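In: Requesting a structural model of the entry that follows:
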Amino acid sequence: MPQHSPATDLLGNPLSLTDSTSWRLVDDFVGGFIACEARAANLALTPHFDPDPLVQAYCATLQMFAESADAVANARPFIQRAQAGAAQATPRERRYIAAVAAWVAGDIREAIRLHEEQAREFPRDLVSLKLGQYHCFNLGDCPGMLRLALAAAPHAADVPYLHGMLAFGYEQCHLMREAETSARRAIAMERKDPWAHHALAHVMLTEGRLTEGLAFMEDVSETWIGLNSFMVTHNWWHLALFLIDLGRDDEALAVYDRHCWGVVKDYSQDQIGAVSLLA
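Out: Have a look, this model is predicted:
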């Protein structure tokens, strides 16, 4: 991706930010979010307050991704501040704020509608795109996942993580050749793209390419550093599935012990992965 000016995020989207510390934290959020990296959370973990509406909306996003019983209550003050200051935001930022507000309010279909609008009007807002895909996945709307990524594809082909998002959308729609092509394109551009690894693992497992899939995941596993807990445990989970299907149960259990359980024990996604692997 090219160097960006202080007036834009690292994907070239104009920003309303005025706080210099927030520039760095927003870059961490945007870059970390689309790459499934833990640095996305720096925005919430750094003791720095900025009332900027986009910063507040991104903080609300992080609170909601906790997927905990109190996630909505924790996110609400952030999204309320974002809405209160939305008049100073750019049109892209205002739509993102509205989409997160719909999520906090429990109106997931409205959130998806807004993310789809965003993908058409501001196709390089890949944070919005990835969040929209998350909602579509949770509703079982596989065509929606793909539709979001396809809208951005002509405008963000230089971003490797876009191709990973495309790959998983294709795979969920059972378009395996397109999925593999997109995943391999992402990996050729950025070897450390865990979402593309994940999509290709889906393809190989679906097609029964067990030995090849295991070798691939073992090869790229060295790049699974600095990821959020879901992504790192989930990719090791996929590696363990290949081992199980190959009859190598003891090795799969060792992967479980070392990599799939214990990263963030109170996170629901990590819990689900660990329990399902033992089932």
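
In: rest of the way, CA atoms for contacts and neighbours
Out: OK.

In: Which other helices and strands does the helix or strand containing Val72 contact?
Out: In this structure, Val72 sits in helix 71-84 according to DSSP states H and E. For helix 71-84, the packing partners by 3 or more Cα pairs under 8 Å, 6 or more residues apart in numbering; DSSP states H and E come out as helix 53-64, helix 91-104.

In: Now do the shortest one: distance to the chain's middle.
Out: Mean C-alpha position of helix 53-64 versus that of the full chain (Cα atoms, centre = their mean, to the nearest Å) differs by 15 Å.

In: what residues does it touch?
Out: Here helix 53-64 makes contact (Cα atoms under 8 Å, 6 or more residues apart in numbering) with 16-17, 22, 26, 29, 41, 43-44, 50, 71-72, 74-79, 81-86, 88-89, 93, 96-97, 100, 104.

In: Would you mind listing which of the residues you listed are buried?
Out: Buried members of the contacts of helix 53-64, counted by 16 or more other Cα atoms under 10 Å: 17, 22, 26, 29, 41, 43-44, 71-72, 74-76, 78-79, 81-83, 85-86, 89, 93, 96-97, 100, 104.

In: Could you pull up the residues touching Asp19?
Out: Contacts for Asp19 (Cα under 8 Å, 6+ apart) come out as Asp50.

In: I have a second one here; can you model it like the first so I can compare?
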Amino acid sequence: MGGSEEATTRRDRWGYPVRTASGACIDAIDAYCEQVLAYGRGRAVILRAANYDPSCALANALAAHFVATKNPEEAHRLLRAANASLDNATPYERAVVAAISCLLGDDKDEEMALGRHVELLKEFPKDLLSLKRVQILCFYLGRPAVSLSIVQQVLIHNEDHSYIYGMLSFPLLELGRMTEAEGAARKGLFINSCDIWSQHNLCHVLQNECRFREATSFMEACASSWNSCSSFMYAILDFNSGSTRFLLCFAMFLFKIFFRYTHNWWHVAVCYLEGDSPLNKVLEIYDQSIWKELQRSDAEPVEVYINALGLLLRIHLRGHTHDIAERLKFQATALKDKSVWHVEWLLDILALWALTCTNERNEAEGLLDSIKSRFSTLSSQKQQSMRAAIQLAQAMYEYGRGNLAKVFDLLGPDFDAANFKMIGASDEQLDVFNEVWYISLLNIGQVPKAIEVMKKQVCKRQGAPFLWRLLEKAYSMEGMPDALLAGEKAKTLEAAYFR
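Out: Alright, predicted model coming up:
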């Protein structure tokens, strides 16, 4: 770039200096930030920034971050270009490049990445794009308290931005502080009613508190703002090596945005399942607002599959196996594509169930063997962290085969899906595995144990009709008079929610 230092320094949307002579470059960087924070489909705009000014360190680093999933070689080229421009970069750009390099470079280190992002935000607290990266990093490291402290650290500098309140709400959710999480989400929505992340987090609160009717009304009212929303924002990994491809749940990723178009509709469908709503209404959401997303040219199949399978498993557990048989076969056929294996722990675990229960045994065995093989390449420390995930994967394989006694043997008597966040799933996504557990207990004759664990769970979520239905069944199996009361409770809740 030519010209003086002053002439080639511009300010990005956060007000921080970026070394570029191209106004189009800085505009593209700003547009990318907006697309990421708004969960938009136009994130590829960052590639234009790098083209407008190939010597801009920030543009190259962000572009590298964006393309790493699908084009690791290009990501490395862009990161090299970013590092080659550091002598002429601003301190802000150097901090961003250093943080991203920990996630993309040859010496990936999630702990170092977390530390560098924390230091970056101390000096540059208005950079909400970097805050989003560090939040998702904390999510996969299982550190919601750290995530919350970082948001609180920068909050005073960003009080006029709706996005900060959605990011405040999320770790509060993870920490079980629902009242505060709801307040933060509503504050974000007061500033911007179309703030997707705040919408999503508020739905989590309503769903967690069994306010299902309120949740569906709220989300359906918001649905018109979802059309520009991505179905998935990339989990960035070096997928070339077998050992690193499977490190998503250890946060050897760069940037997964935990909100999607299909995921919003998944929330709505799950809420309808809790009430006495016609199954056709749930299946319509599946067909038109989840599976149909695959018809879009920019759809991300992995995320569509996660939401589709998570919904089908819930329907299956409620006894509607015939109604979803054809849909599940379509899913199983799609899951034979090995390119979607090992991108997400949650998808692998759900896929094992789908493949086995549709008699795609060879593919299911191949997937399970591949999971175990990749697990063996991890460090002993990481194996210890993820051993439970392997047990859950094996259990879902056996559940799909109908071997429920083996499910019990694998998960043990004290299973609680809430302890399995290492697979990269929310409480609501994990809860289906508790349902698998309860039904397995009932079907293998462990009825007293089932009653014990379900009574504990219903104390936490007294407004969940399906839990009461399962308790009704368990009490009936034991000939207990409590069955009548549980059934009446379930019926009252179902009618109250959606009639």
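
In: Reformat the helices and strands packed on helix 71-84 of structure 1 as CSV; add distance to Glu222 of structure 1.
Out: Shown next, in CSV, are those (distance: least, Cα to Cα, whole Å):
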stretch, distance to Glu222 of structure 1
helix 53-64, 27
helix 91-104, 34
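
In: Most tightly packed of the ones you listed?
Out: Comparing these by mean neighbour count (mean count of other Cα atoms under 10 Å), helix 53-64 ranks first with a mean of 25.

In: what does the strand or helix carrying Ala395 of structure 2 correspond to over in structure 1?
Out: Element membership for Ala395 of structure 2 (DSSP H and E) is helix 380-401. Counting by TM-score structural alignment, helix 380-401 of structure 2 falls onto no part of structure 1.

In: Check which element follows that helix along the chain.
Out: Counting by DSSP H and E, the next helix or strand C-terminal to helix 380-401 of structure 2 is helix 404-411.

In: quick one: that following helix to helix 380-401, angle?
Out: 170 degrees (axes from the mean of the first three to the mean of the last three Cα atoms, to 10 degrees).

In: Name the residues that touch helix 404-411 of structure 2?
Out: Residues from elsewhere that reach helix 404-411 of structure 2 (Cα under 8 Å, 6+ apart): Gln391, Leu392, Gln394, Ala395, Met396, Glu398, Tyr399, Trp437, Ser440, Leu441, Asn443, Ile444.

In: Just tell me the aligned range of the next helix or strand after it in structure 1.
Out: The helix or strand immediately downstream of helix 404-411 of structure 2 is helix 427-443, counting by DSSP H and E. Across structure 1, nothing matches helix 427-443 of structure 2 (TM-score structural alignment).

In: Next: stretch 22-39 of structure 2.
Out: Counting by TM-score structural alignment, stretch 22-39 of structure 2 corresponds to 19-36 in structure 1.

In: Go ahead and confirm Trp468 of structure 2 touches Leu493.
Out: No - the pair Trp468 of structure 2 / Leu493 is not scored as a contact, 9.3 Å apart, by Cα atoms under 8 Å.

In: When the two are compared, which one has more neighbours?
Out: Set side by side, Trp468 of structure 2 and Leu493 show more neighbours around Trp468, with 25 against 20, by other Cα atoms under 10 Å.

In: Map the more buried one across to structure 1 for me.
Out: Under the alignment (TM-score structural alignment), Trp468 of structure 2 maps onto nothing in structure 1.

In: can you pull the contacts of Trp468 of structure 2?
Out: Neighbour list for Trp468 of structure 2: Val458, Ala486, Gly487, Lys489, Ala490 [criterion: Cα under 8 Å, 6+ apart].

In: Out of the residues you listed, name the two that are farthest from one another.
Out: With Cα to Cα as the measure, no two of the contacts of Trp468 of structure 2 lie farther apart than Val458 and Gly487, at 13.4 Å.

In: These two: which is more packed in?
Out: Gly487 (19 against 16).

In: Helix, strand, or coil at that one?
Out: At Gly487 of structure 2 the chain is in helix, as set by DSSP: H, G, I helix; E, B strand; the rest coil.
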